[in-house]
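give me coordinates for this.
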Amino acid sequence: MFETLSQRLGATVERLRGRGRLTEENIRESLREVRIALLEADVALPVVQALIERVKVRAVGQEVLKSLTPGQALVKVVRDELTALMGTANAQLDLAATPPAVVLMAGLQGAGKTTTVAKLARFLKERAKKKVLVVSCDVYRPAAIEQLRVLAAQVDVGFVSAAAGARPVDIARAALEQARREVADVLIVDTAGRLAIDAAMMDEIKALHAALKPVETLFVVDAMTGQDAATTAKAFAEALPLTGVILTKTDGDARGGAALSVRYVTGRPIKFLGAGEKTDALEPFHPDRLAQRILGMGDVLSLVEEVERKVDQDKAQKLAMKVAKGKRFDLNDMKDQLEQMLNMGGLAGLMDKLPGVSGLPDSVKSKVNDREVQRMIAVINSMTRKERRHPDLLNGSRRARVARGSGMQPADVNRLLKQYQQMEKMMSKISRGGIKGMMRQMQGALRGGGLPPGAGAR
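Presented below is the predicted three-dimensional model:
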């Protein structure tokens, strides 16, 4: 998300950052470029106008023009105003109610509502340690109830089945009673969607809201619909007392207009971002962190949280002890590292959170893809256990056999082994206490347009 916007804004702020002095003319020209970048990102026009006006007021005042580093001061103003536009801080779910706390999900058909119910259930179960039940009141879409039942089993939460021919309100009331009997902490209710907003749809969800009295009413909307996402969210906010918004399919949205528009247009906070089809692909929305990513500053906090949550700590500890003892880093270790990288969202997902990456040339960023990582894993899988432990055994005939077994060419095997050797050297430097030298080497590679080992493309 925000690739185009980040590139445009990044180029603008970089020109300003190094200037010892700014004039009102400089600022006006820069804000014109920011305005064009926002409009191209499909941000709603009223949102663009409000943002530019607020930045202009602060920029031409004492805060920037009188600053010792006016270029950096203006970048800070833009970051602060982007953050304020999206809601300042993460708005958490308010589940402080007599159990079960009911969460009602609303949205149009095709926004990913049912999948988001499962994602949210998993999030609350794993991170908030809540006992969660889910129920579907969508009696119109074929197999909607069955879809949620399958997803509930995947994320290991309770599912409330519905009687054949039951009305949505009756299904909801029965689910609430069951949640009370089972002493569930949270009941998440999926509702029917339509291809467009209509009176019957709104009447039904209003009746569900009245019957359930939910503590959270969340609107689920597809980020790729751009300005339409904000318009649809506004229509729902006028009909229902929404408490927040969940943006889905953000991994397919290169512009990011919805994320920048929804809060301003609806007055409701974005609480979560959905990025991907897997049930763990739901993250809390942090406006301050996202503003930094838009401006190319990275999102190290989210990256650290992701590493702590998704990296296998036992494997990491064993590898650290192995390296510390001076034992050789082998291909089994390399395979573990590659698999954990994919588990954290892949190379592109990791690089998106690193500071300065948005400034790298497109020719470099285009080479960062998970397909190459998967090919490398396939090559390692084609080796014997002995070959993985002792890569030096891989002579010409063995490499040809591994290539055939993995469906690759000998050149692919050679490339993998070269990248393995680079990683092994890096690990040996750590074991000798040379981590500072290793970090300098990595920074030099990035400045020179290089890539970390394993990130190359065919």
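
CA only for contacts and neighbour counts going forward, please
Will do.

is residue 148 in a helix, a strand, or coil?
helix (DSSP: H, G, I helix; E, B strand; the rest coil).

what do you get for residue 134?
strand.

where exactly do the helices run in the stretch 351-458 of the chain?
In order along the chain, the stretch 351-458 of the chain carries the following helices (DSSP state H, counting those that start in this stretch): 362-365, 370-381, 385-389, 396-406, 410-431, 435-447.

against residue 249, how distant is the residue nearest the centre of the chain?
If you average the C-alpha coordinates of the chain and look for the closest C-alpha using C-alpha atoms, centre = their mean, you land on residue 275, 5.0 Å from that point. Applying C-alpha to C-alpha, to the nearest Å, the value for residue 275 to residue 249 is 5 Å.

got it, and residue 63?
Taken as C-alpha to C-alpha, the span from residue 63 to residue 249 is 38 Å.

quick one: distance of stretch 184-195 to the chain centre.
For stretch 184-195, the separation from the chain centroid amounts to 23 Å (computed by C-alpha atoms, centre = their mean, to the nearest Å).

residues contacting stretch 104-116, please?
Around stretch 104-116, the neighbours that count as contacts under C-alpha atoms under 8 Å, 6 or more residues apart in numbering are 117, 144, 147-148, 151, 188-197, 205, 209, 214, 216-222, 248, 274, 277, 279, 282.

and for comparison, fold this next one:
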Amino acid sequence: MFDNLTDRLSRTLKNISGKGRLTEDNIKETLREVRMALLEADVALPVVRDFVKRVKEGAVGVEVSKSLTPGQEFIKIVQAELEAVMGDSNEALNLACQPPAVILMAGLQGAGKTTSTGKLAKLLKERDKKKVLVVSADVYRPAAIKQLETLAADVDVDFFPSSADQKPIDIVDAAISHAKLKFFDVVIVDTAGRLAVDTEMMDEIKQLHAHVNPIETLFVVDAMTGQDAANTAKAFGDALPLTGVILTKVDGDARGGAALSVRHITGKPVKFLGVGEKTDALEPFHPERIASRILGMGDVLSLIEDLEKNVDKEKAEKLAKKFKEKKGFDLEDFREQLGQMKNMGGMMGMMDKLPGMSQLPSDVKDKVDDKMFNQMEAIINSMTMKERQRPEIIKGSRKKRIAAGSGVQVQDVNRMLKQFTQMQKMMKKMQKGGMKGMMRNMQGMMGGMGGMGGFGR
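A predicted model of the protein is given here:
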């Protein structure tokens, strides 16, 4: 997400430097570039106009502090305005009411309402320790009811049955009565979607909303629709008292226009981002972290949260103990590390959150893709445990067998073993030099990725 915008802004903001003061003349060209970058990212025109105007007002005549260059000062102003456009901070769900707290999910067909219902149920159950009930009021698509039932089983939350011959209001009434009886904390209602905003659909959801009076009404919208996402959100916002927005499919959106437009156009906060297909791929929306990511400064706080959530602490301790006892780092350890990386959204997901990654040459970035890591994992999976523990025994015939088993060429196996040897050396240096030793070698490692052409191509 934001790849194009980050690249364009990083190039643009490099140009404004060496000035003792920011003036209208010396920021004119930079502002024009910022405007073009936002328009190319499919940010809505009124948002772009307002944003550029506010940055200009905030920048012109500002004395550059001794600790900052004009470029840094300007970036500070741009960052503050990006945060203001998206909302000052994360707005959490308001569940402070007599249980059960009812959350109504609204949106167009195909936006990801049902999937988001399952993801939100999982998040509330695991993070907030809530007892959650999900129910589908989508009587027009029996497949949607079945899909939610399957998702509920996957994330281990309760599902309230419904069928296509019932009225949405009756379904939700019955679900809420059941929730009261069984002491549920939260009921999430998945509603019907249409392919476009239409009067019949709006009237139905208005009636349902008035009858149920949910504490949260979340609009679910596909980020990849760009400006349309903000316009559709406004149409729903005019019809319903929305309390927030869930932007889905942001992992597939390189532009990021929706995230920057929705709050400004609807006045409603983005509360969550859907960042993948997995049931745990729902992140709280933090404007300050997203602004930092857009400007290529990374998002270390989210990366730490990902580590906390996804890294198997037992395995990590086992590896640390192995290091301490100087027993080395073998291919089985490497395979486990690749698996944990996958759980954190893959290498691209991690790189997106690391500071300075936007400065990496594009040829290096292109080669560090997740296909490469999937291929490495497949190669290791085709080895015996003995081979994983003692890679030095992998010679001619073994290489042929491993290549055949993982669907690659022998040269791919050779390349993976070479890369693993580099990783081993880095781990040894880490044993000697600790964290500083690792940080010194990380840069070399990223450069070394450039020599991995062929993987995932």
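
that older thread, now for the helices of the stretch 351-458 of the first structure, which one comes closest to residue 161 of the first structure?
Evaluated over the helices of the stretch 351-458 of the first structure, closeness to residue 161 of the first structure peaks at helix 370-381, with 38.9 Å, by C-alpha to C-alpha.

how much does the closest one stray from the second structure?
In the superposition with the second structure, the aligned residues lie an average of 1.2 Å away from helix 370-381 of the first structure, counting by mean C-alpha distance after the TM-score superposition for the first structure.

so what does that helix touch, helix or strand wise?
Here helix 370-381 of the first structure is seen to pack against helix 331-343, helix 346-352, helix 396-406, helix 410-431 when contacts are counted using 3 or more C-alpha pairs under 8 Å, 6 or more residues apart in numbering; DSSP states H and E.

can I get these in CSV including mean neighbour count and distance to residue 298 of the first structure?
Listed next are those as CSV, based on neighbours: other C-alpha atoms under 10 Å; distance: least, C-alpha to C-alpha, whole Å:
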stretch, mean neighbour count, distance to residue 298 of the first structure
helix 331-343, 18, 18
helix 346-352, 19, 7
helix 396-406, 17, 36
helix 410-431, 18, 24
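
rebuild those as a markdown table, extending it with distance to residue 131 of the first structure.
As requested, these are exported to a markdown table (distance: least, C-alpha to C-alpha, whole Å):
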| stretch | distance to residue 131 of the first structure |
| --- | --- |
| helix 331-343 | 25 |
| helix 346-352 | 30 |
| helix 396-406 | 44 |
| helix 410-431 | 42 |
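
which stretch among these comes nearest residue 1 of the first structure?
Comparing these by their distance to residue 1 of the first structure (C-alpha to C-alpha), the top pick is helix 346-352, with 9.0 Å.

from the contact counts, what lies against the closest one?
Using 3+ C-alpha pairs under 8 Å, 6+ apart as the contact definition, the elements that helix 346-352 of the first structure packs against are helix 370-381.

in the helix it packs on, what's buried?
Neighbour counts over helix 370-381 of the first structure (16 or more other C-alpha atoms under 10 Å) mark 370, 372-373, 375-381 as buried.

quick one, what contacts residue 421 of the second structure?
So, once contact is read as C-alpha under 8 Å, 6+ apart, residue 421 of the second structure ends up touching nothing.

what are the neighbouring residues in contact with residue 424 of the second structure?
Listed by C-alpha under 8 Å, 6+ apart, the contact partners of residue 424 of the second structure are 328-330.

please pick the buried ones from the contacts of stretch 104-116 of the first structure.
By neighbour count, with 16+ other C-alpha under 10 Å, the contacts of stretch 104-116 of the first structure hold 117, 144, 148, 151, 188-193, 205, 209, 214, 216-222, 248, 274, 279, 282 as buried.

sitting in strands, which of these do you find?
188-190, 216-222, 248, 274, 282 (DSSP state E).

as JSON lines, the residues you listed with distance to residue 83 of the first structure would be great.
Formatted as JSON lines, those follow (distance: C-alpha to C-alpha, whole Å):
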{"residue": "188", "distance to residue 83 of the first structure": "29"}
{"residue": "189", "distance to residue 83 of the first structure": "31"}
{"residue": "190", "distance to residue 83 of the first structure": "31"}
{"residue": "216", "distance to residue 83 of the first structure": "23"}
{"residue": "217", "distance to residue 83 of the first structure": "24"}
{"residue": "218", "distance to residue 83 of the first structure": "21"}
{"residue": "219", "distance to residue 83 of the first structure": "21"}
{"residue": "220", "distance to residue 83 of the first structure": "21"}
{"residue": "221", "distance to residue 83 of the first structure": "21"}
{"residue": "222", "distance to residue 83 of the first structure": "21"}
{"residue": "248", "distance to residue 83 of the first structure": "20"}
{"residue": "274", "distance to residue 83 of the first structure": "19"}
{"residue": "282", "distance to residue 83 of the first structure": "20"}
